[in-house]
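Chemist: Mind folding the following:
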Amino acid sequence: MLQTDLSKFKGIIVAMNSCYDRNGRVDEGAVGELVAFLAKRGVKGVYVGGSTGEGMLQSVEERKRVLEAVMAAKPLDFTVIAHVGAITTRDSVELAEHAESVGADALSAIPPFYYRISEHGVEEHWASMMRASGLPFIIYHIPATTGFSLSKPLLQKMLAYPQTIGVKITTPSTYELQQFKALGGPDFLLFNGPDEQLLAGLSLGADAGIGGTYGMMPELFVAIYEAFRQGRMEEARTYQTWANDIIAELLDMPVYGAIKEIVKMRGVDCGQPRLPLEPVPADRLPAVRKLYEKMMSYVEACGAAV
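Modeler: I've put the predicted structure just below:
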């Protein structure tokens, strides 16, 4: 395995929102504001250009601009993982080279999607990014959206590449998470993906969490992680229950649009999600406001408890 400081990846890492201006262009100023907002609330770092970051809906140049804005705004001890996955290997390699050039801490990538690519093809796709960069590499396993499921034999092959340091796993199976951890060994990083089961993932070996709803209520997820780490399981369960109460209502809304509205209510205007992701209709905004108020009651209670 690549010699790197693995501690920089352990903790709460926010799958960061994209930020656009009123004309739908990348808003570097808002990106910086969002990084500052998150850094002040104790998160370990950010995951840039993934699902919540709308990376698949942006051009290569837009993705570079977002990452550059993050790097310009981040504190010194703030971890930045650049998601560089794309449908073409060429674009992924270009993004990987760029991520290294601007100082990102690690790369991550989904497998290529839409086409049915063989395991050998996916391995070569990921290996091309590693050959283009000296950065640590984190596999992003999210079969519900990519249609490709990371098998244990393929993971075993990927472990032969020294840059492969972990897997971000977004599936409902904590058993699969535990099996990947066992295969990779104690120094192999597992990043829990489903926000609503962060505590379950940590309990079965996850070293960190990467999530999209973390960005609107980072305090709750930091509290879950710290309570678990300190052995205060009852508190951790309480905080996870509070987070899940918010997530359950959020899932009845246009999720990405609602997250952005709540982040705006917290002081950072990230603009609207890029179509075809749906914004929140005007008649649903009162429901989002009500959800925000409930969420903030939990955030405040969490702060008082901690």
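
Chemist: only C-alpha atoms for contact and neighbour calcs from this point on.
Modeler: OK.

Chemist: ok, which stretches of the stretch 1-150 of the chain are helices?
Modeler: 28-39, 60-73, 89-102, 119-131, 143-146 (DSSP state H, counting those that start in this stretch).

Chemist: Using a markdown table, lay out these together with mean neighbour count and distance to Ile247.
Modeler: Shown next, in a markdown table, are the helices of the stretch 1-150 of the chain (neighbours: other C-alpha atoms under 10 Å; distance: least, C-alpha to C-alpha, whole Å):
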| stretch | mean neighbour count | distance to Ile247 |
| --- | --- | --- |
| helix 28-39 | 21 | 19 |
| helix 60-73 | 19 | 26 |
| helix 89-102 | 20 | 31 |
| helix 119-131 | 18 | 32 |
| helix 143-146 | 13 | 18 |
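
Chemist: do you know which of the ones you listed lies nearest Gly49?
Modeler: helix 60-73 (6.7 Å; C-alpha to C-alpha).

Chemist: Which strands and helices lie in contact with that closest one?
Modeler: helix 28-39, helix 89-102 (3 or more C-alpha pairs under 8 Å, 6 or more residues apart in numbering; DSSP states H and E).

Chemist: out of those helices, nearest to Gly215?
Modeler: helix 28-39 (7.1 Å).

Chemist: Could you also give me the structure for this second sequence? I'd like to compare it with the first:
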Amino acid sequence: MKTPTTPRTPPAPAPFGRALCAMITPFTAGGEALDLDGAQRLAARLVAEGCDGLVLNGTTGESPTTTDAEKSELIRAVREAVGDGAPIVSGVGTADTRHTVELTHAAQKAGADAVLVVPPYYSRPPQEAIEEHFRTVADASGVPVMLYDIPARTGVRIEPDTLLRLAEHPSIVAVKDCSNDFLAAQKLLSRTELAYYAGCDEHNLALYAVGATGYVSTVANVIPAQLRSVLDEFDKGDTKRAARLQHQATPLIESIMHTPLPGTVTPKTLLTTLNHPAGPPRAPLRPADSETTASLLTTYERVTTC
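Modeler: Okay, here's the model as predicted:
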């Protein structure tokens, strides 16, 4: 006999929706320019296939190798493509507080609904300096701020106590969590009203089950509807099916996010192979070789035909 299910009320708050895609930045064939038409087509497809919102100019969007002007151009193009129906969050993080404030103003002017801010990287400032950096950006911002905890790339954590203090700032409304610290995530979920988004696709369901708002996903560039269905089934109360769908996506999550290649190269490789807009990554990143490409495609086909 089938176990009865009880629909689950989605967690609140959800300022940017639940299912967000960390969108790649499409380039022309040589990588020298933005493919704005391609970006618009990709953005429209992602929204049509289940993404509530889009995160542009982030890690997956190759923000270290796009110019300030290109970042604004991308926001304007995607805004035109998706209209007001899908929130746009733009990455503005740099190692320089002044530059981050400038990018925040530029993103707002270009049409972003919110900004994504990482701790200043490379210089590895102490927690007091990280907190002051975020407060300075939030004070200057005319749009909501999502903090991005990704110590593997920045070299520093946003420590839980720092996040607890920052949660009191009226402009700081959300966190994208790539800390791999599940205990800290649960503590913050229980003690703040921050919208909490899984930033590692393998944690999408696990964090959602303990009250997170949703996810910011790189893998959603490739399988947006499948990842969205995990949350939808959980909300319906069918937690077993949600788990099965998460497990079904796991091989592709591993192939895209847990290889020697950065999680920008792999989704671009698959999108190009599937005839979606992408283009090559910019140097110093390099396209995947033919063996990796074939392996990614095989995994994709297995995952999407289960």
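
Chemist: quick one: TM-score?
Modeler: Overlay of the two chains. TM-score (TM-score structural alignment, normalised by the length of the first structure): 0.90; 292 aligned residues with a C-alpha RMSD of 1.8 Å.

Chemist: Could you list the buried residues of the helix ranked longest in the second structure?
Modeler: Identified as the longest helix of the second structure according to DSSP state H is helix 239-257. Going by neighbour count (16 or more other C-alpha atoms under 10 Å), the buried part of helix 239-257 of the second structure is 239, 242-243, 245-249, 251-253, 255-257.

Chemist: And the strands in the first structure, which stretches?
Modeler: 12-15, 45-48, 79-83, 106-109, 137-141, 164-169, 189-192, 208-211 (DSSP state E).

Chemist: can the ones you listed go into a markdown table with extra columns for mean neighbour count and distance to Ile224 of the first structure?
Modeler: Formatted as a markdown table, these follow (neighbours: other C-alpha under 10 Å; distance: least, C-alpha to C-alpha, whole Å):
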| stretch | mean neighbour count | distance to Ile224 of the first structure |
| --- | --- | --- |
| strand 12-15 | 27 | 9 |
| strand 45-48 | 26 | 16 |
| strand 79-83 | 26 | 19 |
| strand 106-109 | 26 | 24 |
| strand 137-141 | 24 | 23 |
| strand 164-169 | 25 | 18 |
| strand 189-192 | 28 | 13 |
| strand 208-211 | 26 | 10 |
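
Chemist: quick one: which of those is nearest Leu291 of the first structure?
Modeler: strand 208-211 (18.6 Å).

Chemist: now the closest one: which residue numbers in the second structure?
Modeler: The aligned range for strand 208-211 of the first structure in the second structure is 214-217, by TM-score structural alignment.

Chemist: ditto for stretch 123-142 of the first structure
Modeler: The aligned range for stretch 123-142 of the first structure in the second structure is 131-150, by TM-score structural alignment.

Chemist: Tell me, how many residues neighbour the residue mapped onto Gly11 of the first structure from the second structure?
Modeler: Matched across to the second structure, Gly11 of the first structure falls on Arg18, judged by TM-score structural alignment. By other C-alpha atoms under 10 Å, the residues close to Arg18 of the second structure number 27.

Chemist: ok, now Tyr175 of the first structure?
Modeler: Count around Tyr175 of the first structure with other C-alpha under 10 Å applied: 12.

Chemist: same check, this time on Thr304 of the second structure
Modeler: 12.

Chemist: so how far is Gly50 of the second structure from it?
Modeler: Applying C-alpha to C-alpha, to the nearest Å, the value for Thr304 of the second structure to Gly50 of the second structure is 16 Å.

Chemist: just Gly58 of the second structure next, same as before
Modeler: 20 Å.

Chemist: same question, Glu233 of the second structure
Modeler: 13 Å.

Chemist: before we move on, what about Val265 of the second structure?
Modeler: With distances taken as C-alpha to C-alpha, Val265 of the second structure is found 23 Å from Gly50 of the second structure.

Chemist: Alignment lookup: Glu62 of the second structure to the first structure.
Modeler: Matched across to the first structure, Glu62 of the second structure falls on Glu54, judged by TM-score structural alignment.

Chemist: quick one: contacts for that match?
Modeler: If a contact means C-alpha atoms under 8 Å, 6 or more residues apart in numbering, then Glu54 of the first structure has Asn17, Ser18, Pro273, Arg274 as its contacts.

Chemist: Compute the number of surrounding residues for the nearest residue to the second one once chain neighbours are set aside.
Modeler: In space, Ser18 of the first structure comes closest to Gly53 once its chain neighbours are excluded; the distance is 4.5 Å by C-alpha to C-alpha, 6 or more residues apart in numbering. The local packing count at Gly53 of the first structure equals 22, with neighbours defined by other C-alpha under 10 Å.
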